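In: Just the structure for this:
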Amino acid sequence: MKDRSEILGGLITGAYLAGVATLVFWKRTTIPELELNEIGDFLAGVFGPVAFLWLVLGYLQQGRELKLSSEALQLQAQELKNSVEQQKELVDITRLQVESEMNRLRSIQERREKDIMPELFARVDGTVRIGQQCFLELYIGNDGATIFKVSIDFGGDLSYLNIVIPEWPKGKFQQFAIKFDLDDPAVEETVTIAYKDADHNTKVAYFDIRRVDIPGESDLPQFEAQSRVK
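Out: Predicted structure coming up:
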C-alpha cells in the first residue's frame, strides 16, 4: 500500500502537470518562437517545483523509514534483552539442578563411606610382670564393616608380631602379648594398620601404646592404647 505522501505527491504532481499542459495548450502558438535557452528556462521553471516537491516528500519518507528502522532495532534489542534474561534464568535453574545433584551424590557417597567404614579399636587388657620384664595383653578388634588385606605392623623391635589378615569381619579381634623391660620408663610404640575397604580404597589407622604409670596405685606398670591420626 502506498504511503499517503506518495498519493498526495502524485495528485499534486498530476494537477500541476495538467495545469502546465493547459498553459502550454493556450500558449501553443508562441512556443515555437522561443529560443533554445528560453525553452530550457521554461522547462526548468516547469519541472523545478515538481522536483522540489518530490525532494521534500523523499526526505519525509526517509525520515519515516528511519523512524521505523529505529523502532525495529529497539524491538530487536528488547527481544535480545528478554532472551538474555531467559537464558540467565535457564542457567540459574541448571546450576541449582547441578548443585542438587552434587549434594545428592555427595550424600550417597557419605552414606556409602559410613556403611563400609570399620571401627577399629585397641585396648590393653592387663599386665603381667616376670622378673624385670612385663607382658601386656593388647587386643585389636573391629566393630564396623568388614575390611580386607589387613596388615598390622608394630615396627621396630616388635616386628615379630606383625601379621597379615586376608579378611577381617565385624566382631573379630586379634590378641598380642607385648614384652617390655620394667626399667624402661618411657615405653611408646605405634601400631600401624593398613587395609582395604569394600570399595578397594586403601586406608591406614594408627594406635599409640605408651606407659602411663600412676604412682601409688599399682606395682605393675600401666599402659594405654590410643587411636591417632598421622
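In: C-alpha from now on. contacts and neighbour counts both.
Out: Will do.
In: which secondary structure elements does the longest helix along the chain contact?
Out: Assignment by DSSP state H gives helix 36-115 as the longest helix of the chain. With contacts taken as 3 or more Cα pairs under 8 Å, 6 or more residues apart in numbering; DSSP states H and E, helix 36-115 sits against helix 4-26.
In: Show me which residues of the helix it packs on are buried.
Out: Gly9, Thr13, Tyr16 (16 or more other Cα atoms under 10 Å).
In: And it, how far out from the chain middle?
Out: 73 Å (Cα atoms, centre = their mean, to the nearest Å).
In: cool, stretch 190-210 as well?
Out: With Cα atoms, centre = their mean, you get 35 Å for stretch 190-210.
In: For it, list every residue counted as buried.
Out: Applying 16+ other Cα under 10 Å to stretch 190-210 flags 190-198, 205-207, 209-210 as buried.
In: Please give the structure of this sequence too, so both can be compared:
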Amino acid sequence: MKHLFTPNRFAVVITAVWVIGAGIALSRVTPDEMPTKLNEWGDFMAGVFAPIAFVWLVTAVWIQSAELREQRTELQLTREEFVHQREVMKAQADEARKQAEYIGTQTRILEDEEKRRKWADLDDLFRAEVNKLVGLIWLHESPFNFTHEGAHVINVSAPDSVEDFEFVARIAAQLTSQYAGNGVAKINTPITMNNPDRFDIVVAAVKSCQAKERQASPVMQVRAAALRLAEIVEYAELLKARASQRKPDD
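Out: The predicted structure is shown next:
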C-alpha cells in the first residue's frame, strides 16, 4: 500500500477527478450561462485550474518533504556507518597494539633466552678453565714453592676433597697468608723459585681463568670473586720479581 499510494498518483487522481467533474459541470451549463466575454473566460479557467495548481503545489511540497526525510535517513545511516567504521578501526588499532606488544614480549623472551644460553656457555668455559687450573696444580706439585737461605717462605699445598672453586680459593688464601705471615716483603735478599716451569704454567692458567671470568655472567662473576684470582696473580708476580733478583751463579 505504501508503494501504491504516492504523491504523484494522488495528484493525478485528484486532477482527473477534478477535470471530469469540471467537464460534467460544464456540460450541464446552458448556452445562456456560458461565459461570453474574455475576462469571464479567464475567471472560468482560473476557477477550473486553480485547484489543480494547488493540488500539484501541495504534491511538490509533499515530494520534497519525503525526499528530505529520506536524505535525513541516509545521513543518519551514513553517520552510524562512520561510527561503526571508527569503532572497527579503533578495535583494529587495539588489536595491532596488542600484537605489537605480544611480538615485543616474545622478542624479549627470545633475547633473554639467547642471553641465558650465551651466559651459560661462557660460564661453562669459565668452569672448564677453573677445572684445568685445579688439574694443573695437582699435576705440578707445589708450583708455589720459594725458599730463602734454605728455609721455605712460600710452600702452598693442594687441599684435599674440596670443590674446584673452594680449591682455588684455598690456594689463594694460603698464598696470601704465607706471603704476609712469613714476612716475604721484608726480606732484603733474593728468594729462590724452586719450580719455575711449574710456576709459569700455573700462573698462565690463573690468568686464563681471569680472562674467562671477565666474559662470564654477572652471577658467575660474583661467585668467581671468592676465588681471589687477582690476589694469586698479584702475589705470584711479586714473588717472581723477588726471585728474578737472584744472580745466575747462585
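In: Quick check: TM-score for this pair?
Out: TM-score for the superposed pair, counting by TM-score structural alignment, normalised by the length of structure 1: 0.53. Supporting figures: 152 aligned residues with a Cα RMSD of 3.8 Å.
In: picking that back up, residues in structure 2 aligned with the longest helix of structure 1?
Out: Mapping helix 36-115 of structure 1 onto structure 2 (TM-score structural alignment) gives residues 38-117.
In: What distance do you get for the aligned partner of Phe25 of structure 1 in structure 2 to Glu33 of structure 2?
Out: Phe25 of structure 1 maps onto Ser27 in structure 2, with residues paired by TM-score structural alignment. Between Ser27 of structure 2 and Glu33 of structure 2 the computed distance is 11 Å (Cα to Cα, to the nearest Å).
In: Repeat that for Ala211 of structure 2.
Out: 133 Å.
In: So what's the gap between the strand or helix carrying Trp138 of structure 2 and the chain middle?
Out: Secondary structure assigned from DSSP states H and E places Trp138 of structure 2 in helix 38-139. Its chain's average C-alpha position is 23 Å from that of helix 38-139 of structure 2, according to Cα atoms, centre = their mean.
In: Give me the distance between the helix or strand just after that helix and the centre of its chain.
Out: Later in the chain than helix 38-139 of structure 2, the nearest helix or strand by DSSP H and E is strand 145-148. Chain-centre distance of strand 145-148 of structure 2: 61 Å, with Cα atoms, centre = their mean.
In: Can you list the helices and strands that strand 145-148 of structure 2 packs against?
Out: Strand 145-148 of structure 2 packs on strand 151-155, strand 192-193, going by 3+ Cα pairs under 8 Å, 6+ apart.
In: try it again with 10 Å
Out: strand 151-155, strand 192-193, helix 196-215, helix 229-243 (3 or more Cα pairs under 10 Å, 6 or more residues apart in numbering; DSSP states H and E).
In: What range does that strand cover in structure 1?
Out: So strand 145-148 of structure 2 is aligned with nothing, judged by TM-score structural alignment.
In: Report the contact partners of the residue lying closest to Ile63 of structure 2 once chain neighbours are set aside.
Out: Excluding its sequence neighbours, the residue lying closest to Ile63 of structure 2 (Cα to Cα, 6 or more residues apart in numbering) is Pro7, at 6.4 Å. Residues near Pro7 of structure 2 by Cα atoms under 10 Å, 6 or more residues apart in numbering: Val13, Val55, Trp56, Val58, Thr59, Ala60, Val61, Trp62, Ile63, Ala66.
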